[in-house]
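*Asks:* A structural model of the following input is requested.
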Amino acid sequence: MAENGVRQWRVTGAEAGQRLDNFLLRVMKGVPRSHIYKILRSGEVRVNKGRTRPHYHLTEGDILRLPPVRVAAPSDPAVLPAHLHHQLEAAILYEDDHLLVLDKPSGLAVHGGSGLSWGAIEALRQLRPDARELELAHRLDRDTSGCLILSKKRSALRALHEALREGRMEKRYLALAAGDWQGKTRSVHLALRKNTLQSGERMVRVDSVDGKAAHTHFLPLERFPGAVLLQADLDTGRTHQIRVHLQAIGHPVAGDEKYGDPAFNQRLRAWGLRRLFLHAALIAFRHPQDGRPLRIEAPLPAELRGVLARLRTESA
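*Replies:* Okay, the predicted model is just below:
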């Protein structure tokens, strides 16, 4: 183990646009993710002499104070398991020199850590060792499948983040929800607040006072007795947004162990549902390099198609 002293780091143009937590994970190699968040919470990391949040996006010229940390001695990285290698290669929906779109499998976190050997970003960095600036452009819950964008260049990352902030990126999901849906399209505008429990588990609640604005539009695509297949379009991208909004209006997502309905989940588990029925089916945006429109779709996974087939049979 080696002890490093306090460092002052000026953010360059090439580094701008990254989230602070992701940047720290790269420059403090060997430091556990949990410790990164600990020194952020305690204020040991400063940006322009002030505290800031993990999701702050760095700007060129920012001055970072990086505290002394004990860094694990370098070791050879674990080799990506062959089955995951082949699974992820087959799941790449789009790729060029600037970005990559993955059809992320349910159960694969976007980041490793917290007992997980691999996340999507660590795995793809092994699959694409020449893409030295590979970064997540956004996130998906571990149990959600579907379209996940990664940038290969800092310039692409900045452009994608700007598109997200300005609402110029279309994100469409498919969700199976409990209950008998009344009417047609429904827009939900409920502010959300993220909390971390003592166990470290993240929970999100509707909070009209301290929450952040969150907007979701739901369109029923297919109705069944006691269930509905919904299309969800996001205006904002808050943590667990679709899941908490549907819980709040009485239609929790199927297979949701955190915010769901246990009786509904048990019913569908008997029909083969072993995961969250939430899938990022489509993402559309302009290419960060030349501005051409991209529209990328991820097909509904076989296990989710099977549940729908069973519902159709039962309701026929």
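
*Asks:* when you work out contacts or count neighbours from here on, use the C-alpha atoms and nothing else.
*Replies:* Noted.

*Asks:* look up how far Arg168 lies from the nearest residue to Gly255 once chain neighbours are set aside.
*Replies:* Excluding the flanking residues, the one nearest Gly255 by CA to CA, 6 or more residues apart in numbering is Leu276, at 4.3 Å. Applying CA to CA, to the nearest Å, the value for Leu276 to Arg168 is 27 Å.

*Asks:* let's compare: structure for the following, please.
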Amino acid sequence: MPPMKNQPFNALDLDERFAQAQFMEVDADQSGQRIDNYLVARLKGVPRTHVYKLLRKGEVRVNKGRIRADYRLQAGDVVRLPPLKVTKKAPPKQLSQGLGRVLESSIIYEDDGLLVVNKPPGLAVHGGSGVDLGLIEALRQLRPDARYLELVHRLDRDTSGCIMVAKKRSYLRHLQQALRDKTAGHGGIVKVYQALALGAWPKRVSRVNAPLLKLEQSGGLAHIVKVSSEGKPSITDFSVLQRYQEYTLLEARPVTGRTHQIRVHAQFKQCPLLGDEKYGDDDANRLAVKLGLKRHFLHASALMFVLPGESAMTRVDAPLPTDLAGVLKLLESHKLNG
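*Replies:* Purely as a prediction, here's the structure:
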């Protein structure tokens, strides 16, 4: 049987397609990937433990030979899968025409290897945990012919703005390494946010360096993060964009990438974000709802990154969505000088 090239696997038809052994040829973009990760990404619906069992027993072969789970694939390798029986899953929720139009209009940058989307608020980046359809699943339905679409990083469900989606694995590797590099001058990525905080931001505070500890909640509750000496090093740079009588519009640039980092660092300086139900002020949040704000005021307003093979930095900007822009318009008459 000739090898299949770049053939995606769908959990809906795994049982029919894998009734017989299958062969797949690795292309240049997949080169360097570990065989276990390669299989997990393609065998949707197969438990990861079963993937490792297949590898241990030698039922998965590469170029007709047994391999370890940490084997890194090379272009031209032929991967053989044994016959598999997997129970069909319910079909995924279908993308509505309305959401499809919103997402299509939200793509603010695209090249051969990358999409940047101005993510709408309220849309999770991926499905699961009660979310039927996330951004990445919706994009895959919107672009059914796309061979590869993977999230480069994440945003909270209620945070709007710039998020990168790789169209090639080589771009995913490059950009995720750049995120780890942290420093834009060394090929890293700069993330820029706009946030509306309660109160007057301290004039002498331009950087918050406070370790953050993520606490696991029981009973399926969402996790919470707090400043703690036991936490991981966390740094955010802040600058004031506009002061109002009771609020401060901030630009935030996270140097590290911890969960809820900007929100918790703002709270740590007694200036929690407006609308933040987890780390904010309840009375202020109730007033914010009357102003039309139904989420925390945090928007990923820009990304700066260096693309593979280039030296110049690319910048992508995402305009404020209507709900956040509306709040600022209401505050126009409350601006302060200085």
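
*Asks:* care to give me the TM-score?
*Replies:* Once the chains are laid over each other, their TM-score by TM-score structural alignment, normalised by the length of the first structure reads 0.79; 282 aligned residues with a CA RMSD of 3.1 Å.

*Asks:* re earlier: what's the residue nearest to Gly255 of the first structure aligned with over in the second structure?
*Replies:* Taking TM-score structural alignment, Leu276 of the first structure has His296 as its aligned residue in the second structure.

*Asks:* ok, its match touching Pro272?
*Replies:* No - assessed by CA atoms under 8 Å, His296 of the second structure is found out of contact with Pro272, at 9.7 Å.

*Asks:* how big's the offset between whichever strand or helix holds Ile242 of the first structure and the second structure?
*Replies:* Using DSSP states H and E, Ile242 of the first structure sits in helix 241-248. When the second structure is overlaid, helix 241-248 of the first structure sits 0.8 Å from its aligned residues on average, using mean CA distance after the TM-score superposition for the first structure.

*Asks:* now the helices for the second structure?
*Replies:* With DSSP state H as the criterion, the second structure has helices at 14-17, 35-42, 48-56, 97-106, 135-142, 169-181, 261-268, 282-290, 322-330.

*Asks:* mean neighbour count, those: which tops it?
*Replies:* helix 261-268 (a mean of 22; mean count of other CA atoms under 10 Å).

*Asks:* what comes into contact with it?
*Replies:* 197, 208, 210, 212, 225-227, 234, 236, 252, 254, 272-273, 276, 279-280 (CA atoms under 8 Å, 6 or more residues apart in numbering).

*Asks:* most surrounded residue in these?
*Replies:* Neighbour counts for the contacts of helix 261-268 of the second structure, by other CA atoms under 10 Å, peak at Leu273, which reaches 32 neighbours.

*Asks:* which residues touch that one?
*Replies:* Ala195, Leu196, Ala197, Leu198, Arg263, Ala266, Gln267, Tyr279, Gly280, His296, Phe297, Leu298.

*Asks:* show me those that map onto strands.
*Replies:* Ala195, Leu196, Ala197, Leu198, Leu298 (DSSP state E).

*Asks:* gap between the first one and Val79 of the second structure?
*Replies:* In this structure, Ala195 of the second structure and Val79 of the second structure are separated by 48 Å, where distance is defined by CA to CA.

*Asks:* so which of these two has more stuff around it?
*Replies:* Comparing Ala195 of the second structure with Val79 by neighbour count (other CA under 10 Å), the higher total belongs to Ala195, at 26 against 21.

*Asks:* ranges for the strands of the stretch 201-338 of the second structure?
*Replies:* 207-209, 212-215, 224-227, 235-244, 247-254, 298-305, 314-317, 335-336 (DSSP state E, counting those that start in this stretch).

*Asks:* could you dump the ones you listed into JSON lines with distance to Lys329 of the second structure added?
*Replies:* Shown next, in JSON lines, are those (distance: least, CA to CA, whole Å):
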{"stretch": "strand 207-209", "distance to Lys329 of the second structure": "28"}
{"stretch": "strand 212-215", "distance to Lys329 of the second structure": "34"}
{"stretch": "strand 224-227", "distance to Lys329 of the second structure": "31"}
{"stretch": "strand 235-244", "distance to Lys329 of the second structure": "12"}
{"stretch": "strand 247-254", "distance to Lys329 of the second structure": "12"}
{"stretch": "strand 298-305", "distance to Lys329 of the second structure": "16"}
{"stretch": "strand 314-317", "distance to Lys329 of the second structure": "20"}
{"stretch": "strand 335-336", "distance to Lys329 of the second structure": "11"}
